[in-house]
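Participant: Coordinates for the following, if possible.
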Amino acid sequence: MPSSQVVQIAAPIPVNAIAPSLPEAYRSVRVPGGVGNFWRKLAAFAGPGYLVAVGYMDPGNWATGIAGGSAFGYTLLSVVLLSSLMAMLLQSLSAKLGIVAGLDLAQACRVHYSAPTRVALWILCEIAIAACDLAEVIGTAIALQLLFGIPLVTGVCLTAFDVLLILMLHQRGFRQLEAFVVALMVIITGCFAVELFLSRPDLAAVAKGFVPTAEIASNPAMLYLAIGILGATVMPHNLYLHSALVQTRRFERTPGGMREALRFATFDSTIALVFALFINAAILILAASAFHVNGRVDVADIHQAYDLLTPMLGGAIASVLFAAALLASGQNSTVTATLAGQIVMEGFIDVKIAPWARRLVTRLLAIVPAVVVAWLYGESGTTKLLIFSQVILSLQLPFAVVPLVKFTNDARLMGEFANRGWVKFAAWSVSALIIGLNLKLVFGLVTG
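Facilitator: Coordinates of the predicted model:
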């Protein structure tokens, strides 16, 4: 059914010119019908949440997590938890928009906003995707250097060839792409499970770290890292991505069918984001237990962390697992940026280009600054650039979150599925918190 007919279930909004999101995969995954098929339906809906979740554990998380754990111990675990809870809420709203309105977030902006506004939002979103891709380029290059001794600049250039990997996965079908992502997530989770076993963190201190403290807002260095963690966890382009991915499922276009689709899509994304929470918390806990408690509060570099893990944890396998998980993380997140780039370009400005060309342009925009910084400043420069990329992502968040909340609150667009009660309050509260933290960060940077 065309997306225009889908939207008219909720409200007669003129979107006849809007083509389906990801047309090559639109409604391509069959959902079992009837009652009593809970597990089969859950399996059919499983996938989009994991594609989204990989963006929440990309190499940018490593830089902010290592720096935060080394400098401040377990204190910033509360930020990781809060960010993950915010992500679960926002991704559920993103799924709701795609399932009920039949539009991804970029398309909704194109329908409801003026041309100057949607072009501005598109540019900001492209900046966020470039920042995300920059983190993936640097993270993958660092992993290649740690595992195989490939020079940093060479490793950055080699990341251009992952375009071929993504194209191959696309050609094999959407479910194959999802299976690849899940497999890499299992590898990352296994690596960190072993790392945590070797580091033997103080469980009481870990539990205390999940309780927020006022110091996070009052300490400028801690706040900078906290906002970096927020930017690395709640990814703006993932909100566009999820609203398109849920439309790959062929569920019934009735109020009951959409309600069921919402339930299973929320299960999918929440379970996947719990895995992401484990990974992000594990990175920070590892840095706190291996470095901070041993007096190494200066470890803000992935290379430093790799070099110190073996002597501090007493096993060479610790460093190897660390680098292997980093490589898997970088490759996994590449899928997210590729799909998100296609969705926002087609959704905002209705420009369609070949996926390989779109991917290559995005990757080159990330490679150029990474090569320059790696050449001039080496390892320390790339780590600083990695953390800075996550702050850029955080600064872009309000421009995705506010439209998402606005659209899912709109009864004309969402009908009976519009946000109400605590969901509406929580959504605007999250928006206000994100905007407030970003304003505080900008004010701090401007005033020094």
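
Participant: From now on I want contacts and neighbour counts done on CA atoms only, so please keep to that.
Facilitator: Fine.

Participant: any idea whether the spatially most central residue of the chain is helix, strand or coil?
Facilitator: With distances taken as CA atoms, centre = their mean, the chain has Gly55 as the residue nearest its mean C-alpha position (2.8 Å). What DSSP: H, G, I helix; E, B strand; the rest coil gives for Gly55 is helix.

Participant: All the strands of the stretch 251-400 of the chain, residue numbers only.
Facilitator: Listed from the start of the chain, the stretch 251-400 of the chain has no strands (DSSP state E, counting those that start in this stretch) to report.

Participant: Which residue is the nearest non-sequential neighbour of Ala323?
Facilitator: Beyond its immediate neighbours in the sequence, the residue positioned closest to Ala323 (CA to CA, 6 or more residues apart in numbering) is Ala143, lying 5.3 Å away.

Participant: thought the one you found was touching Leu327?
Facilitator: Yes. Distance between Ala143 and Leu327: 5.2 Å, which falls inside the contact criterion (CA atoms under 8 Å).

Participant: any idea how far the residue nearest to Ala323 is from Glu346?
Facilitator: Using CA to CA, to the nearest Å, Ala143 is found at 33 Å from Glu346.

Participant: What of Ser78?
Facilitator: 37 Å.

Participant: buried residues in the helix or strand hosting Thr189?
Facilitator: When elements are defined using DSSP states H and E, Thr189 is found to belong to helix 174-199. By neighbour count, with 16 or more other CA atoms under 10 Å as the criterion, the buried positions of helix 174-199 are 174-175, 177-179, 181-182, 184-185, 187-189, 191-192, 195-196, 198-199.

Participant: Now the second one, please; I'll put the structures next to each other:
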Amino acid sequence: MDTGSGDIFSGWRQGRLDPSLADVHRSIKVSQSGSTWRRALAFFGPGYLVAVGYMDPGNWATSLAGGSKFGYTLLVVALVSNIMAIILQSLCARLAIASGRDLAQACRDAFPRPVAFVLWLLAEIAIIATDIAEVIGTAIGLNLIFGIPLELGVIITAIDVFLILYLQKLGFRWVEALVITLLGVIAVCFGVQIALADPNWGDVIRGFAPTTEIVTNPEMLYLALGILGATVMPHNLYLHSGIVQTRAYGETLKEKKEALTFATIDSTVALMFALLINASILILAAATFHASGNTQVAELGEAHTLLSPLLGLAIAPTLFGIALLACGINSTVTATLAGQIVMEGFLNIRLPPWLRRLITRAIAIIPAAAVTIWYGEKGTAELLILTQVVLSLQLSFAVFPLVMFTADKRKMGALVAPPWLIVVAGIVAVLIAALNLKLLFDFAGALF
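Facilitator: Below is the predicted model of the structure:
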């Protein structure tokens, strides 16, 4: 058995596979002669593309609803979700570096064709749900800042494909630079708003302590699962396992171990930043809306309108709109890449990125436009939260294969996940599945 030379491990049925994202595969050089910091810097980037999915517009709706209705109580859900995300994303990097496969390719290799097809279909549903959230969020951002009608804004979001296509032609580092720059804009916007809101920091700290009410209260559980679905997102698992391989980290065991270390540090730091943003959204909602008795705020437009009188500064809603638009643009980049990885990995179908993006975005625009036209902002808010719950329900179908693959020494060689990590990841996978089952039972009970 090979443990790092680059040959195919005996646990995989197929030989070497054509890489996903072939135009940027191993395109970023990793110097083997420079300092440790310089080598680590080469891996700086993919984690922040992953982090984008943890603060997309759908997450805003669930966090605003949770913060306005239950105050700081659901902060613990954001924290636990983030810890789960760190564990699972580290496994994605491990799978990619050890096997040279992304998660979609690994599923296609390991499972019978009908099973792999079902997993592909579920992954596509998750990406479409993500895209719907981005379409609506970006359209609302355009409306809040420029006054563009929501119906027109939904259509305008389709042209983002050309921005992504242009950046990919310049090089993958340009894609990462755009994402990181927009993340900086989001952080500044929320930093100012939190300072203006002046939350009760004692209550904030207590909000990170667990409570059984989250599980026993169906309404709270629904929002908690929405936050979970917006934080640990299925498409991010496919995305991370693909974009890690944009680094030319070498084929020896030593080089792969170092690559795994740096990639894990990159994703962990980036996800801690994502937690900061997620917590800020919920804290802002709790400190402004819940504290003033506005406990039913879930619409992004309504939140924008209420911020100015509550915070006493006219620029506050503008900052909210700018941050929302930045989130929407960022999310379109990562969903494009994830969609390409899923389609190429599962089906071995190669489509130009612009065509792949247009197909996915067209599918997302239809329900988003219909809801926007017929129901207005209230309908879009409900659809945003629903998309996040759909993502949560899809999550187990990506998590269990990931844990299975990284625990298999025949597939992973010397980089097989240590027993303690597999136990923790297994607990995370079972916990996610159990919460989703309880949600389904609660829905069934309400219906009958």
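
Participant: ok, back up a step: neighbour count winner among Ala143 and Glu346 of structure 1?
Facilitator: Taking other CA atoms under 10 Å, Ala143 of structure 1 and Glu346 do not tie; Ala143 has more neighbours (28 against 21).

Participant: Now for the alignment partner in structure 2 of the more buried one: which residues touch it?
Facilitator: Under the alignment by TM-score structural alignment, Ala143 of structure 1 pairs with Gly141 in structure 2. The contact partners of Gly141 of structure 2, by CA atoms under 8 Å, 6 or more residues apart in numbering, come to 321-322, 324-325, 328.

Participant: The longest helix anywhere in structure 1 vs structure 2, average distance?
Facilitator: With residue count as the measure and DSSP state H as the assignment, structure 1 has helix 355-396 as its longest helix. On superposition with structure 2, the mean distance recorded for helix 355-396 of structure 1 (mean CA distance after the TM-score superposition for structure 1) is 0.5 Å.

Participant: That helix maps to which residues in structure 2?
Facilitator: Under TM-score structural alignment, the match for helix 355-396 of structure 1 in structure 2 covers residues 353-394.

Participant: Repeat that for stretch 221-240 of structure 1.
Facilitator: Counting by TM-score structural alignment, stretch 221-240 of structure 1 falls onto residues 219-238 of structure 2.

Participant: tell me which residues in that stretch are buried?
Facilitator: 220-238.

Participant: Under the alignment, what does Lys411 of structure 2 map to in structure 1?
Facilitator: For Lys411 of structure 2, the aligned position in structure 1 is Leu413, judged by TM-score structural alignment.

Participant: what number of residues lie near its match?
Facilitator: Taking other CA under 10 Å as the definition, Leu413 of structure 1 ends up with a neighbour count of 22.

Participant: One more: Gln245 of structure 2?
Facilitator: Gln245 of structure 2 is surrounded by 25 other residues when neighbours are defined as other CA under 10 Å.

Participant: Wait, it touches His25, no?
Facilitator: Yes. Taking contact to mean CA under 8 Å, the distance of 5.9 Å between Gln245 of structure 2 and His25 places them in contact.

Participant: Can you list the residue ranges for helices in the stretch 251-400 of structure 1?
Facilitator: Along the stretch 251-400 of structure 1, the stretches classed as helices by DSSP state H, counting those that start in this stretch are 255-290, 302-313, 316-349, 355-396, 398-409.

Participant: quick one: contacts for the equivalent of Gly301 of structure 2 over in structure 1?
Facilitator: In structure 1, the residue paired with Gly301 of structure 2 is His303, using TM-score structural alignment. Taking CA under 8 Å, 6+ apart as the contact definition, His303 of structure 1 lies against 142, 146, 379.

Participant: Highest neighbour count among these?
Facilitator: The member of these that has the most neighbours, counting by other CA under 10 Å, is Ile142 with 29 neighbours.

Participant: Name the helix or strand for that residue, please.
Facilitator: Counting by DSSP H and E, Ile142 of structure 1 is part of helix 115-148.

Participant: And that helix, what's buried?
Facilitator: For helix 115-148 of structure 1, the buried set under the neighbour-count rule, 16+ other CA under 10 Å, comprises 118-119, 121-122, 124-146.

Participant: how big's the offset between that helix and structure 2?
Facilitator: Compared with structure 2, helix 115-148 of structure 1 is 0.3 Å away on average (mean CA distance after the TM-score superposition for structure 1).

Participant: what does stretch 428-443 of structure 1 give?
Facilitator: Taken over the aligned residues, the distance from stretch 428-443 of structure 1 to structure 2 averages 0.5 Å (mean CA distance after the TM-score superposition for structure 1).

Participant: which residues of structure 2 does that stretch align to?
Facilitator: Alignment of stretch 428-443 of structure 1 against structure 2: residues 426-441, by TM-score structural alignment.

Participant: Contacts for that stretch, please.
Facilitator: For stretch 426-441 of structure 2, the external contacting residues (CA under 8 Å, 6+ apart) are 84, 218, 221-222, 225, 392-393, 395-396, 399-400, 403.

Participant: got it, and stretch 270-278 of structure 1?
Facilitator: Contacting residues not belonging to stretch 270-278 of structure 1 are listed as 49-50, 53-54, 56-57, 80-81, 84, 87-88, 189 [CA under 8 Å, 6+ apart].

Participant: next one: stretch 371-381 of structure 1
Facilitator: Surrounding stretch 371-381 of structure 1, the residues in contact under the criterion CA under 8 Å, 6+ apart are 152-153, 156-157, 301, 303, 382, 385.
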